[in-house]
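K.L.:
give me a 3D structure for the following:
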Amino acid sequence: MIELKSPAEIDQMRVTGQFVARILSELSTIAGIGVNLLDLENHARGLIRERGARSCYWDYAPPFGRGPFRNVICLSVNDAVLHGLPHDYTLRDGDLLSMDIAVSIDGWVADSAVSVIVGTPAEDDLRIVRATEEALGAAIAAARPGNRLGDVSAAIGAVAADYGYPVNVEFGGHGLGRTMHEAPHVPNKDVAGRGLVLQPGLVLALEPWFARTTDRIVFDADGWTIRTADGLPAAHSEHTVAITEDGPLVLTRRDTEVPRP
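P.N.:
Alright, predicted model coming up:
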């Protein structure tokens, strides 16, 4: 069942969204050569605790995964792209780090992800990060009343095709509101002009993620961390977006972010 949010409820979700944006902005500044993933996890925990917010990841137990998730952020390095389990790993020069976090404030959820390169970036890594950011921008632009869900997914897939990247459709975007995962599912590739008609009040987490040469994924022994089957670095970008009468409203926009078309 798809639940549309009122303008007042979207305003409440925007409060959460700006807090999520703050967390990712701070962690993006902190992440550097010699920083341990557990330091980033602990910093995020401290911010959530100080704000009186609630982690949507803590105790999350979907059909995949091995036991409940007992962290507040997903930290995925290099060929890990989704659901990376924070662990004792020290970031090195050139690492591609994807950070994904969802929290709830006063019962309203926001979800966002960003990929950053630690130290000296490789050109291929810059390219794949840029592709996910451009795809996210294209998806946001398509998230307008009267368009269809397929238009949003097709916009993501078109950017991937332009860059020559295959697209995995097992994991993608989703609705959200009172909970982290609501209908509808938003695949990162589809046919324009079909699917759900977008209406004001629909709030979506749009999250393109790309690997370089494959759409296949493998799971780590921890049951959570998802890696690219080609073993090459991947990237992930995500925003929570509300569809309004005036068009898309990005609820998790970071102050330092340069919007891409």
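
K.L.:
use CA for all of it now, contacts and neighbours both
P.N.:
OK.

K.L.:
in stretch 239-250, what counts as buried?
P.N.:
Residues of stretch 239-250 classed as buried: 239-244, 247-250 (neighbour count, 16 or more other C-alpha atoms under 10 Å).

K.L.:
just stretch 69-89 next, same as before
P.N.:
For stretch 69-89, the buried set under the neighbour-count rule, 16+ other C-alpha under 10 Å, comprises 69, 71-86.

K.L.:
contact partners for the nearest residue to residue 236 once chain neighbours are set aside?
P.N.:
Distance criterion C-alpha to C-alpha, 6 or more residues apart in numbering; nearest residue to residue 236, sequence neighbours excluded, is residue 209 at 4.2 Å. Contact analysis of residue 209 by C-alpha atoms under 8 Å, 6 or more residues apart in numbering lists 81, 132, 167, 172, 188, 234-237.

K.L.:
for comparison, sequence B:
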Amino acid sequence: MILIKSKREIDFIRESSKIVAETLQLLKRYAKAGITTLELDKIAEDYIRSNNATPAFKGYSQAGSIDFPGSICSSIDDEVVHGIPGNRVLKNGEILSIDVGVEKNGYYGDAALTVAIGEISEEKKKLMDVTEKSLYIGIEQAVEKNRIGDISNAIQTYVESYGYGIVKDLTGHGVGKFLHEEPQIPNYGKKNSGAVIKSGMTLAIEPMINLGTHKVIVADDGWTILTADGKPSAHFEHTIAIIDGKPEILSIN
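P.N.:
Take a look at the predicted model:
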């Protein structure tokens, strides 16, 4: 069931999403060669808790997995999403995808971005640029009376024009009272398919785009998703609300 939110509920989601956005911008400043992903995780958790909020990912569980131990997901190069923060030191030339979720007042916000560590290759720059632009192209389709498939198709059409692989095993999702709600929002699909978009919906749209194959594998830790061919991946995400028939990005400063 897709939950339609009231203005009051959207304001709560906006507050959580704003903390997410601020946390991501803070981490973006600290994400340099020489720092560990665990150090970034500590910075994020401290900031989130200083805003009387809770890291949404910490302790999150899914079937067959350990509880997620981090406050952020930190995914480097061929790690697509759900990378566990640890003692790995960031190196010049890598790209780092950072995913942050926040719960405050019983409502969630969720967003992600990919950052360059030092000087990166033109190949990685282009992958990041296309992935980020595909997010906004998808958001443009999130208008009342369109369907979820219109978001999916817009992302797919743009990304595949560059020959990149679209991760199909993972999707965007509704967000609000729960971290993951209906509907699922694939990054590929047919126009005029799926649920009708209505005012009051709150959605997390998140293209996960691979330089090579769309195929992914799960690491031994049970969480980290990697590209099957070892090539890099990029990830961008925003929480949005459909207000007066149009999309508004909530996960911004």
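
K.L.:
among the buried residues of stretch 69-89 of the first structure, which lie within strands?
P.N.:
Under the assignment DSSP state E, the buried residues of stretch 69-89 of the first structure contribute 74-77, 80-82 to strands.

K.L.:
including distance to residue 123 of the first structure and secondary structure, could the contacts of residue 209 of the first structure go into JSON lines?
P.N.:
Listed next are these as JSON lines, based on distance: C-alpha to C-alpha, whole Å; DSSP: H, G, I helix; E, B strand; the rest coil:
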{"residue": "81", "distance to residue 123 of the first structure": "18", "secondary structure": "strand"}
{"residue": "132", "distance to residue 123 of the first structure": "15", "secondary structure": "helix"}
{"residue": "167", "distance to residue 123 of the first structure": "20", "secondary structure": "coil"}
{"residue": "172", "distance to residue 123 of the first structure": "25", "secondary structure": "coil"}
{"residue": "188", "distance to residue 123 of the first structure": "24", "secondary structure": "coil"}
{"residue": "234", "distance to residue 123 of the first structure": "13", "secondary structure": "coil"}
{"residue": "235", "distance to residue 123 of the first structure": "13", "secondary structure": "strand"}
{"residue": "236", "distance to residue 123 of the first structure": "16", "secondary structure": "strand"}
{"residue": "237", "distance to residue 123 of the first structure": "18", "secondary structure": "coil"}
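
K.L.:
buried subset of the residues you listed?
P.N.:
Here, 16+ other C-alpha under 10 Å leaves 81, 132, 167, 172, 188, 234-237 buried among these.

K.L.:
closest to residue 156 of the first structure out of the residues you listed?
P.N.:
residue 188 (5.7 Å; C-alpha to C-alpha).

K.L.:
isn't the closest one up against residue 215?
P.N.:
No - the pair residue 188 of the first structure / residue 215 is not scored as a contact, 11.2 Å apart, by C-alpha atoms under 8 Å.

K.L.:
who touches both of the two?
P.N.:
167-168.

K.L.:
can I assume residue 29 of the first structure sits in a helix?
P.N.:
Yes - under DSSP: H, G, I helix; E, B strand; the rest coil, residue 29 of the first structure falls within a helix.

K.L.:
ok, residue 251 of the first structure touching residue 244?
P.N.:
No - between residue 251 of the first structure and residue 244 there is no contact under C-alpha under 8 Å: 11.7 Å.

K.L.:
gap between the closest residue to residue 90 of the second structure other than its chain neighbours and residue 10 of the second structure?
P.N.:
Nearest non-adjacent residue to residue 90 of the second structure, counting by C-alpha to C-alpha, 6+ apart: residue 33, 4.9 Å away. Counting by C-alpha to C-alpha, to the nearest Å, the gap from residue 33 of the second structure to residue 10 of the second structure is 37 Å.

K.L.:
more neighbours: which of these two?
P.N.:
Neighbours were counted for residue 33 of the second structure and for residue 10 using other C-alpha atoms under 10 Å; residue 10 has more, 22 against 15.

K.L.:
check contacts around that one.
P.N.:
Residues in contact with residue 10 of the second structure (C-alpha under 8 Å, 6+ apart) are 176, 200, 202, 241.

K.L.:
among those residues, which are in strands?
P.N.:
Going by DSSP E, the strands hold 202, 241 from the contacts of residue 10 of the second structure.

K.L.:
state the pair within the contacts of residue 10 of the second structure that is farthest apart.
P.N.:
Using C-alpha to C-alpha, the pair of the contacts of residue 10 of the second structure lying farthest apart is 176 and 200, separated by 10.7 Å.

K.L.:
these two: who's more crowded?
P.N.:
Neighbour totals were compared for residue 176 of the second structure and residue 200, and residue 176 leads with 29 against 21 (other C-alpha under 10 Å).

K.L.:
is the aligned residue in the first structure for residue 170 of the second structure in a helix, a strand, or coil?
P.N.:
Taking TM-score structural alignment for the superposition, residue 170 of the second structure sits opposite residue 171 in the first structure. Here residue 171 of the first structure is coil, with the state taken from three-state DSSP.

K.L.:
now swap in residue 62 of the second structure and tell me
P.N.:
Classification of residue 62 of the second structure by three-state DSSP places it in coil.
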